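Enquirer: here is the input, now give the coordinates:
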Amino acid sequence: MFKTIIENVKYKTPLVHCITNYVTVNDCANILIACGGSPIMADDSNEVEDITTICNSLDINLGTLNERTIISMVKAGKKANELNHPIVLDPVGAGASKFRTDVTLKLLEEVKFSVIRGNISEIKTISQGSGTTKGVDADVSDKVTEENLDEAVIFAKKLSDKLNTVIIITGAIDIVACSDKAYIIRNGHAMMSKITGSGCMLTAVIAAYIGANKDNIFDAAAAAVCVMGLCGEIAYKYVEENKRGTSTFRTILIDEMSKINEKDAERGMKIEIR
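Expert: I've put the predicted structure just below:
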């Protein structure tokens, strides 16, 4: 289903400009290399436009948001729009503070994003303009479950139509939606939430996948979510069998991303269309 998309990432080696979270920047760089991409971490406003110009896609992550990088995000985003480069936004913690919410909404006003990825609370904050996100985790009351999945899919499709962008809601069940179609993805493992940076790494992988597949952003984003989740499943199996812990899990997650091939990915994907 996604064979060509995965092949394109490995063949084209997309260069990804990351203005990202300094807590997880090293893991983001390593997962990008592992998936077949190439990272550039540059966030000074004096160079972000030049760096974006030579890249294939842009990853904007609000994890360690500050006044200095807001300017850089807007400048890089506008340059990427000018060049028709795909951009993914990770609104980390949107709703946790007025500052984060205001910056998220400012970015949405000034930059056209190809993909927005967050947990359900962050995505609801974008939709509503306010929220109750606790830290970087979704509210317990806002979890996507089998019982409210249909409602969540409708919500994601409507927001995608409103913003004209692919919406990705990640959690125990992942949703990748455009205005008239959604992928439901059940790959992944709960241990992914026990390491810092699994979400940031996923956003970086999405940036690589859409950078290598600019003519098919929707399917490329879904493929990235599936592959990342599958690598998490395999990493957990290794950790469980070898009685290891979370640090090993992170390492094996990146290892598996570097090893996974198109056939293994397609066999392991747990995905449906709604």
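Enquirer: please count neighbours and contacts with C-alpha atoms only from this point.
Expert: OK.
Enquirer: pull out the buried positions in the longest helix that the chain contains.
Expert: Counting by DSSP state H, the longest helix found in the chain is helix 217-242. For helix 217-242, a neighbour-count test (16 or more other CA atoms under 10 Å) marks 217-236, 238-239 as buried.
Enquirer: which stretch of helix or strand covers Ile184?
Expert: Element membership for Ile184, per DSSP states H and E: strand 182-185.
Enquirer: got the angle for the following helix or strand past that strand vs helix 217-242?
Expert: Using DSSP H and E, the next helix or strand after strand 182-185 towards the C-terminus is helix 198-212. Angle between the axes of helix 198-212 and helix 217-242 is 140 degrees (criterion: axes from the mean of the first three to the mean of the last three CA atoms, to 10 degrees).
Enquirer: buried residues in helix 198-212, which are they?
Expert: For helix 198-212, by 16+ other CA under 10 Å, it's 198-212.
Enquirer: Thr69: which of the residues you listed is nearest?
Expert: Top of the list for closeness to Thr69, among the buried residues of helix 198-212 and by CA to CA, is Cys200 at 16.6 Å.
Enquirer: now the closest one: how far from Thr24?
Expert: 7 Å (CA to CA, to the nearest Å).
Enquirer: over to Asp264?
Expert: For Asp264, the distance to Thr24 - CA to CA - is 27 Å.
Enquirer: which of these two has more neighbours?
Expert: Comparing Asp264 with Thr24 by neighbour count (other CA atoms under 10 Å), the higher total belongs to Thr24, at 17 against 13.
Enquirer: the nearest residue to that one once chain neighbours are set aside: what's it in contact with?
Expert: Counting by CA to CA, 6 or more residues apart in numbering, Thr24 lies nearest to Gly197, which is 5.3 Å off, once chain neighbours are set aside. Gly197 makes contact with 23-24, 27-28 under the criterion CA atoms under 8 Å, 6 or more residues apart in numbering.
Enquirer: from those, keep the buried residues only.
Expert: Buried among the contacts of Gly197 by 16+ other CA under 10 Å: 24, 27-28.
Enquirer: just these now: which is nearest Lys143?
Expert: Thr24 (24.1 Å).
Enquirer: okay, buried residues for stretch 130-137 please.
Expert: Quick answer for stretch 130-137 (16+ other CA under 10 Å): 130-134, 136-137.
Enquirer: here is the second sequence; please produce its structure so I can put it next to the first one:
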Amino acid sequence: MGSVPDAVYAKYYAQLELVRRRKPLIHHIVNYVAMNDCANVTLSLGASPVMTHHPDELEDIVSSSSAVYVNLGTPDQERLHSMLVAVRLAERYGVPVVLDMVGVGATRFRRAMADKILSGARVGVVKGNGGEVLGLLGGVGGVRGVDSAVKVEPRVAGEVSEKYGCVVAVTGVADYVASRGRLCRIKGGSDMFTRITGAGDMAGSVIASFLAVNTDPFDACIGGLATFKAAGALSAAKCRGPGSFRAQLLDELFNFRVDGYTHVKISFEEV
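Expert: Got it, this is the predicted structure:
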């Protein structure tokens, strides 16, 4: 993979600055475990979160939003119904959607939920760890709860992208973003992300915030994940443990500047 010039990092920082100026509304239907963290991360970036999932509110909220983020953590039938309605409304109003496949590789119920959402309306970005991505292709094993010990080849992201016609982000030690024969690898971050709950969910909020100001979902995914990984590296260098890491992460996102991208490495290739 070829590395990128400094101008590319400046482009992603310009997207973050656009989030800060526009303060886009990001509609979340996410799991109860990480809801507060997702809201705070969104605020720290400069965007505005709304966390409702009541069906009677969805049209008013979705039609006013700049992005919709749905997340399969803590699933139940009511939330599944709300996710389906929100995604269909987003398609009607031209609002981009991020689907986070939390635990899809772990249970048949979540795989069925993901299939129902993806077949019901257009989704711009699908995100998950290695086990969750394999779950969409029918793969199983190596998944414990919503965590994954599965390492997937980068080409798998491309296979899922081709299957569903969307951008696919696979998160892990290195993140991969795939779309239409393009593949990006983002290295960096910190293993402190594995010491807190909801890190992947928060990454989804960051992607959705970038997607709200960028019509290219491939580019928005890269910018969001690079920013989140870089902020994680900066937080890990200053924290004393998981508790202070979580708090420091909000501060690093809030104060993030373009030189923070020195903590990540982005590279591209054709697949």
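Enquirer: which residues touch the most centrally placed residue in structure 2?
Expert: Geometric centre of structure 2, nearest residue: Gly204, 2.4 Å, by CA atoms, centre = their mean. By CA under 8 Å, 6+ apart, the contact set of Gly204 of structure 2 is 69, 98, 100, 127.
Enquirer: narrow those residues to those in strands?
Expert: 69, 98, 100, 127 (DSSP state E).
Enquirer: which members of those are the farthest-apart pair?
Expert: Tyr69 and Lys127 (10.5 Å).
Enquirer: need the residues touching each of these two.
Expert: 98-100, 204.
Enquirer: in CSV: those, plus distance to Gly189 of structure 2.
Expert: Output for these, formatted as CSV (distance: CA to CA, whole Å):
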residue, distance to Gly189 of structure 2
Val98, 21
Leu99, 22
Asp100, 20
Gly204, 15
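Enquirer: identify the farthest-apart pair in those.
Expert: Among the shared contacts of Tyr69 and Lys127 of structure 2, Leu99 and Gly204 lie farthest apart (CA to CA), at 8.2 Å.
Enquirer: now the common contact residues for those two.
Expert: With CA under 8 Å, 6+ apart as the test, Leu99 of structure 2 and Gly204 both reach 69, 127.
Enquirer: what are the ranges of the strands in structure 2?
Expert: According to DSSP E, the strands that structure 2 contains are 2-3, 25-29, 48-50, 67-71, 97-100, 125-129, 143-144, 147-148, 167-171, 174-179, 182-188, 264-270.
Enquirer: same list, these, but as CSV with distance to Asn255 of structure 2 please.
Expert: Formatted as CSV, these follow (distance: least, CA to CA, whole Å):
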stretch, distance to Asn255 of structure 2
strand 2-3, 26
strand 25-29, 20
strand 48-50, 17
strand 67-71, 23
strand 97-100, 25
strand 125-129, 26
strand 143-144, 35
strand 147-148, 30
strand 167-171, 24
strand 174-179, 23
strand 182-188, 19
strand 264-270, 17
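Enquirer: so which of these gets nearest Thr107 of structure 2?
Expert: Thr107 of structure 2 sits nearest to strand 143-144 of all the strands of structure 2, at 9.4 Å, using CA to CA.
Enquirer: give me the contacts around the closest one.
Expert: Contact with strand 143-144 of structure 2 is made by 105-106, 131, 149-150, as judged by CA under 8 Å, 6+ apart.
Enquirer: let's see it at 10 Å
Expert: The list of residues contacting strand 143-144 of structure 2 from outside it, by CA atoms under 10 Å, 6 or more residues apart in numbering, reads 103-107, 129-132, 135, 149-150.
Enquirer: if we can go back for a sec, against Asp27 of structure 1, how distant is the residue nearest to Thr24 of structure 1?
Expert: Gly197 of structure 1 is 7 Å from Asp27 of structure 1, by CA to CA.
Enquirer: which neighbours do those two share?
Expert: In contact with both Gly197 of structure 1 and Asp27: Arg250, using CA under 10 Å, 6+ apart.
Enquirer: who touches Ile173 of structure 1 in this structure?
Expert: Contact analysis of Ile173 of structure 1 by CA under 10 Å, 6+ apart lists 143-146, 149, 184-188.
Enquirer: related to what we said a few turns ago, filter the ones in strands among the contacts of Gly204 of structure 2 to the buried ones?
Expert: Neighbour counting with 16+ other CA under 10 Å marks 69, 98, 100, 127 as buried within these.
Enquirer: so what corresponds to the last one in structure 1?
Expert: Correspondence of Lys127 of structure 2 to structure 1, assessed by TM-score structural alignment: Arg117.
Enquirer: residue contacts, that match?
Expert: 61, 88-92, 123, 166-170, 175-176, 199-200, 202-203, 206, 221.
Enquirer: tell me the contacts of the counterpart of Ile31 of structure 1 in structure 2?
Expert: Using TM-score structural alignment, the partner of Ile31 of structure 1 in structure 2 is Val41. By CA under 10 Å, 6+ apart, the contact list for Val41 of structure 2 reads 47-49, 201-206, 209, 228, 246, 249-251, 253-254.
Enquirer: my guess is Gly120 of structure 2 contacts Leu84. True?
Expert: Yes. Here Gly120 of structure 2 lies in contact with Leu84, judged by CA atoms under 10 Å, at a distance of 7.1 Å.
Enquirer: translate Asp100 of structure 2 into the numbering of structure 1.
Expert: By TM-score structural alignment, Asp100 of structure 2 lines up with Asp90.
Enquirer: residues near the nearest residue to that match once chain neighbours are set aside, how many?
Expert: The spatial neighbour of Asp90 of structure 1 that comes closest, neighbours along the chain excluded (CA to CA, 6+ apart), is Asn61 at 4.7 Å. Look at Asn61 of structure 1: counted by other CA under 10 Å, it has 22 neighbours.
Enquirer: cool, Val70 of structure 2 as well?
Expert: Neighbour tally, Val70 of structure 2, other CA under 10 Å: 29.
Enquirer: aligned partner of Asp259 of structure 2 in structure 1?
Expert: By TM-score structural alignment, Asp259 of structure 2 lines up with Asp264.
Enquirer: that match and Lys237 of structure 1: what is the separation?
Expert: Taking CA to CA, one finds Asp264 of structure 1 at 16 Å from Lys237 of structure 1.
Enquirer: re the thing from before, which one's more surrounded, Gly120 and Leu84 of structure 2?
Expert: Using other CA under 10 Å, the more surrounded residue of Gly120 of structure 2 and Leu84 is Leu84, with 20 against 13.
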